[in-house]
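J.: Would you be able to build a 3D model of this:
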Amino acid sequence: MELYTLLSVFVLVVCIIISTLLYYFQYQKHKDGTLNLPPGKMGLPWLGESLDFLTAMRNGGKPEIFIFSRLAKYYGSEQLNGVFKTRLFGNNVVAMAGTTTNKLIFANENKLVTMWWPPFINKAFPSSNKKLSINEDFAKKKVRQMEIIPNFLRKTEWLKRYVPLMDDCTRRHIAAGAWGPSDRIEAYTVAKHYTFNVACRVFMNIEAQDDPDTVASLFDPFNVLLTGILSFPIDLPGTKFNRAIKASKKIREKIGNIIKKRRMDMAEGKAAPTQDILSHILESSIDPTYLNDFDLASMILGLLTAGQDTSSNIITFIFKYLAECPLVYEAVYKEQMEIARAKEEGELLNWEDIQKMKYSWCVACEVLRLAPAVQATYRVAITDFMHNGFLIPKGWKIYWSTHSTHRSPECFPEPEKFDPTRFEGQGPEPYSFVPFGGGPRMCPGKEYARLTILTFMHNIVTRFKWETLLPDEKIIISPIPRPEHNLPLRVFSH
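T.: Down below sits the predicted model:
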């Protein structure tokens, strides 16, 4: 173990030295006064302003402070569409936010910019082809190119199947005692279990109540992965990041075994091609050169990550804001009870019921505005281009902060106020509300998330009321926003 630790430290030191040299040469390359780079400071070699960035996320869960404070410093005011340069985790970065930026990103995907993730993310979601990493946009080149997942999650005929299935999962979740009258329930914990159970059922046809051991064996390491994957990327024994990498490997091995069994069941006619996303992918007869079992396991892990953590975050904050805003709760309750009274005893929700939940979805959108699971994302410039009068050099990374736009008074008056009516009628101005992205990279799971959230809202609101036990609970980001103590609630039956 000591030898392994020494080797890890040596590799880390070498990486820092190399990064420092690259930093020096890259910075000198663009230091020419004739280049009109955005204002900003690059900070320390490799680290840059990473510590300030992480501090803004941890202290009160307000990453927009990192953006707004620098815009005010470099422009004299918080000009939302201003840009500035910085350095984060060894990368030259241009930070952007605002409607102009959103429009730029959506209109120029794969023209001026393309998707990018920090290299250490590849350790959690690896590809069998070492030359085909996430940074080279595996999803775009192979999976999205074949339109397997996007089409599956966007087709109305597939989405309609999910509604009664999700409703049944929710009812069974409540009947199992996960949610009900209690002096203390942790909303975040309950939401995580619920959304993970639904994702397992939809993606792999694993039902928590029927196969609790399999779900539990995936859930525990899954939480280790989520907690550590966006921690400080030091892959040494005992670090959060190292534990996340190990958890990822463990989950992918279990999913790999599920894939092998599913192939056998489908060959023997024991599994229907339409029963879940996994069967649909296998039925599509994808060339294994593009997507073998190793890559498929990584893909399913990515789907579980996107389908579970983002929805659980939104549901948690729906609990929070409905408890704090009784008039909003009553409006949601009225809408959901009208739907419930029109159903026969025991009848499950259907697609048409979901379409009636208009105000409830306005509530969810306002939660997405104030507490989005994805605070920002990354792009990389694939060519030199100008934005707002400044040069964005080829190869520089772009930190695209959608959350800063959502929190800006330029786009949303009284931005700290919880007001679902912002989304009634025509809704916000174009390019101001973009929690699911836009353009060719619009999140394919948007409708899946909507179904998961609204189905849960219906079942909980029509049965229960609740109050927060810690009204001023701190919000932290690790790596998504969550209440520091998991939002403890006291729950009552109607």
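
J.: make it CA atoms for all contacts and neighbour counts henceforth
T.: Noted.

J.: elements contacting the helix or strand containing residue 453?
T.: Element membership of residue 453 [criterion: DSSP states H and E] is helix 446-461. The contact analysis (3 or more C-alpha pairs under 8 Å, 6 or more residues apart in numbering; DSSP states H and E) places helix 446-461 against helix 148-154, helix 156-175, helix 293-324, helix 326-341, helix 351-355, helix 358-370.

J.: Now the helix or strand just after it: buried residues?
T.: Moving toward the C-terminus from helix 446-461, the next helix or strand (DSSP H and E) is strand 464-468. Within strand 464-468, the residues scored as buried using 16 or more other C-alpha atoms under 10 Å are 465, 466, 467, 468.

J.: how far away is the second one from residue 364?
T.: It refers to residue 466. Between residue 466 and residue 364 the computed distance is 18 Å (C-alpha to C-alpha, to the nearest Å).

J.: And the helices in the stretch 151-300 of the chain?
T.: 156-175, 187-204, 212-228, 240-267, 277-283, 293-324 (DSSP state H, counting those that start in this stretch).

J.: got a list of contacts for the helix holding residue 453?
T.: 153-154, 159, 162-163, 166-167, 170-171, 195, 198, 307, 311, 314-315, 332-333, 336, 349, 354, 357, 360-361, 364, 436 (C-alpha atoms under 8 Å, 6 or more residues apart in numbering).

J.: Now the second one, please; I'll put the structures next to each other:
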Amino acid sequence: MDAITKEHLDTYWENQKDQVVKVHEVAGKYTSTMSLRFFFNIEDPQVVAELEGFITLISAGFISLPINFPGTKLNRAIEASQKMRKYVENMLVEGRKMRTSSPAGDARGGDYDLWSSMLMQTSSVDGQPMKDSDIANKLCGLIIAGYDNVIATLDSIIMYLSELPHVYDAVLKEQMEIANSKAAGELLNWGDVQKMKYTRCVVSEVLRLKPPVLGTFREAITDFIYEGYLIPKGMKLHWNAYGTHKNPEYFPNPENFDPSRFQGDGPAPFSYVPFGGGAPMCPGREYARFKILVFMHNLVTRFRWEKVFPDEKMIMDPILVPTKGLPIRLYPHASIQRT
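T.: I've put the predicted structure just below:
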């Protein structure tokens, strides 16, 4: 993750015209590139760009009018999902060929990608090997589920750090301590990420105030009473993250940005739900946090920044997005030190 992040910043953030970067756009490139490299070991820029296009269309179709005819968001999403699954299925076939043809002990035969290799060796509920179509569905689901949400979170983090210099300074201090403990060229490791305690609290507070989605849907599995109302079994329910996260009973002064809420034992159970709660809690939550923490380490140790449009806000459309794409002006630390 650290190597991919450094490469991304070198390509899309360093030495840009007028030192201006559109965060929402490049965050999308970062998120898709990381997932495709991490899950599929894909490095070809043309292939990454093609699959990123599919991911974008699929994501746009998740919350759209249920009208399936040519030209609608839903139709484009369905077509893109079919193409992406077919592409992944073809990759699985090629992966099997590589493993079959590789000499014993040759690593290239086993690392076509760790994730697809694991799923190929996993049996379905009836004890039979999983079909390539099922494996492709699961792999595509892993990538799509962590796309818009991570982009929105990176947008929000960068916006808050530009508006709250004391929070930025505290994050920078923690990250520079980690950076200075590393030898030249040494990448982050598991232990380094565990040291990012304040930074993790900042991410948690961003997710409290700006959860990427409003909430999600559930179905009542039994009759129950809520606030004096009978909710019958089978009724569709929507739980709202914003309402929960800004409940003053659990979060005093809920509009204030206060990372210390997440120190110690943190909030009461089920009061903080950016990843859901209980059995259906998002299984990719730690992967998302790691991706975000590694990105923050690399970003803050290279740059300060300011918003090009100081009054720019985040809105739900229907996923959380910045109104103008969040362009920011970068100030590399080296140039600050020279002045």
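
J.: For the helix holding residue 453 of the first structure, buried residues please.
T.: Buried-residue list, helix 446-461 of the first structure, by 16+ other C-alpha under 10 Å: 448-449, 451-461.

J.: quick one: that helix aligns where in the second structure?
T.: Mapping helix 446-461 of the first structure onto the second structure (TM-score structural alignment) gives residues 285-300.

J.: mean per-residue distance, that stretch to the first structure?
T.: Taken over the aligned residues, the distance from stretch 285-300 of the second structure to the first structure averages 0.7 Å (mean C-alpha distance after the TM-score superposition for the first structure).

J.: distance between that stretch and the chain's centre?
T.: Distance of stretch 285-300 of the second structure from the chain centroid (C-alpha atoms, centre = their mean, to the nearest Å) equals 9 Å.

J.: before we move on, what about stretch 55-74 of the first structure?
T.: The answer for stretch 55-74 of the first structure is 20 Å, by C-alpha atoms, centre = their mean.

J.: That one corresponds to what range in the second structure?
T.: Going by TM-score structural alignment: stretch 55-74 of the first structure matches no residues.

J.: mind checking the end-to-end distance for that stretch?
T.: 20 Å.

J.: With stretch 296-316 of the second structure instead?
T.: 24 Å.

J.: same question, stretch 476-488 of the first structure
T.: 15 Å.

J.: and for it, what span of the second structure is it aligned with?
T.: Mapping stretch 476-488 of the first structure onto the second structure (TM-score structural alignment) gives residues 315-327.

J.: Give the buried residues for that stretch.
T.: 319, 320, 321, 322, 325, 326, 327.

J.: what's the closest of these to residue 18 of the second structure?
T.: Of all these, residue 18 of the second structure sits closest to residue 327, with 11.3 Å by C-alpha to C-alpha.

J.: Skip the chain neighbours and tell me the closest residue to that closest one.
T.: residue 22 (4.0 Å; C-alpha to C-alpha, 6 or more residues apart in numbering).

J.: quick one, what contacts that neighbour?
T.: 325, 326, 327, 328.

J.: Please apply the same query to residue 380 of the first structure.
T.: 113, 114, 115, 116, 394, 395, 396, 397, 398.

J.: And those, which of them are buried?
T.: The buried subset of the contacts of residue 380 of the first structure - by 16+ other C-alpha under 10 Å - is 113, 114, 115, 116, 395, 396, 397, 398.

J.: looking at this, residue 13 of the first structure is in a strand?
T.: No: membership of residue 13 of the first structure in a strand is not supported by DSSP: H, G, I helix; E, B strand; the rest coil, which gives helix.

J.: burial measure for it, as a count.
T.: 12 (other C-alpha atoms under 10 Å).

J.: what do you get for residue 171 of the second structure?
T.: 23.

J.: Now the equivalent of it over in the first structure. Nearest residue, chain neighbours left out?
T.: When the first structure is aligned by TM-score structural alignment, residue 171 of the second structure is paired with residue 332. Distance criterion C-alpha to C-alpha, 6+ apart; nearest residue to residue 332 of the first structure, sequence neighbours excluded, is residue 360 at 5.6 Å.

J.: now swap in residue 377 of the first structure and tell me
T.: Distances taken as C-alpha to C-alpha, 6+ apart put residue 400 closest to residue 377 of the first structure, at 5.4 Å, once the chain neighbours are dropped.

J.: isn't that neighbour right up against residue 434?
T.: No: assessed by C-alpha atoms under 8 Å, residue 400 of the first structure is found out of contact with residue 434, at 11.3 Å.

J.: thinking again about what came up before, tell me the residue in the second structure aligned with the residue nearest to residue 332 of the first structure.
T.: Aligned counterpart of residue 360 of the first structure in the second structure: residue 199 (TM-score structural alignment).

J.: Its match: how many residues sit nearby?
T.: 23.

J.: Check residue 432 of the first structure too.
T.: Residue 432 of the first structure, neighbours per other C-alpha under 10 Å, totals 25.

J.: That one contacts residue 403, doesn't it?
T.: No: applying C-alpha under 8 Å as the test, residue 432 of the first structure and residue 403 come out as separate, 10.0 Å apart.

J.: before we move on, the earlier item: turn the helices of the stretch 151-300 of the first structure into CSV, columns for distance to residue 58 of the first structure and mean neighbour count.
T.: Converted to CSV, the helices of the stretch 151-300 of the first structure look like this (distance: least, C-alpha to C-alpha, whole Å; neighbours: other C-alpha atoms under 10 Å):
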stretch, distance to residue 58 of the first structure, mean neighbour count
helix 156-175, 32, 18
helix 187-204, 18, 22
helix 212-228, 13, 17
helix 240-267, 16, 18
helix 277-283, 36, 18
helix 293-324, 16, 21
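
J.: how about residue 252 of the first structure, what's its match in the second structure?
T.: Match for residue 252 of the first structure (TM-score structural alignment): residue 85.

J.: show me the contacts for the closest residue to that match other than its chain neighbours.
T.: Nearest residue to residue 85 of the second structure, sequence neighbours excluded (C-alpha to C-alpha, 6+ apart): residue 136, at 5.5 Å. Counting by C-alpha under 8 Å, 6+ apart, residue 136 of the second structure makes contact with 85, 86, 88, 89.

J.: Residue 401 of the first structure matches what in the second structure?
T.: Checking TM-score structural alignment: residue 401 of the first structure goes with residue 240.

J.: and its match, what is it in contact with?
T.: Taking C-alpha under 8 Å, 6+ apart, one finds 214, 215, 216 in contact with residue 240 of the second structure.
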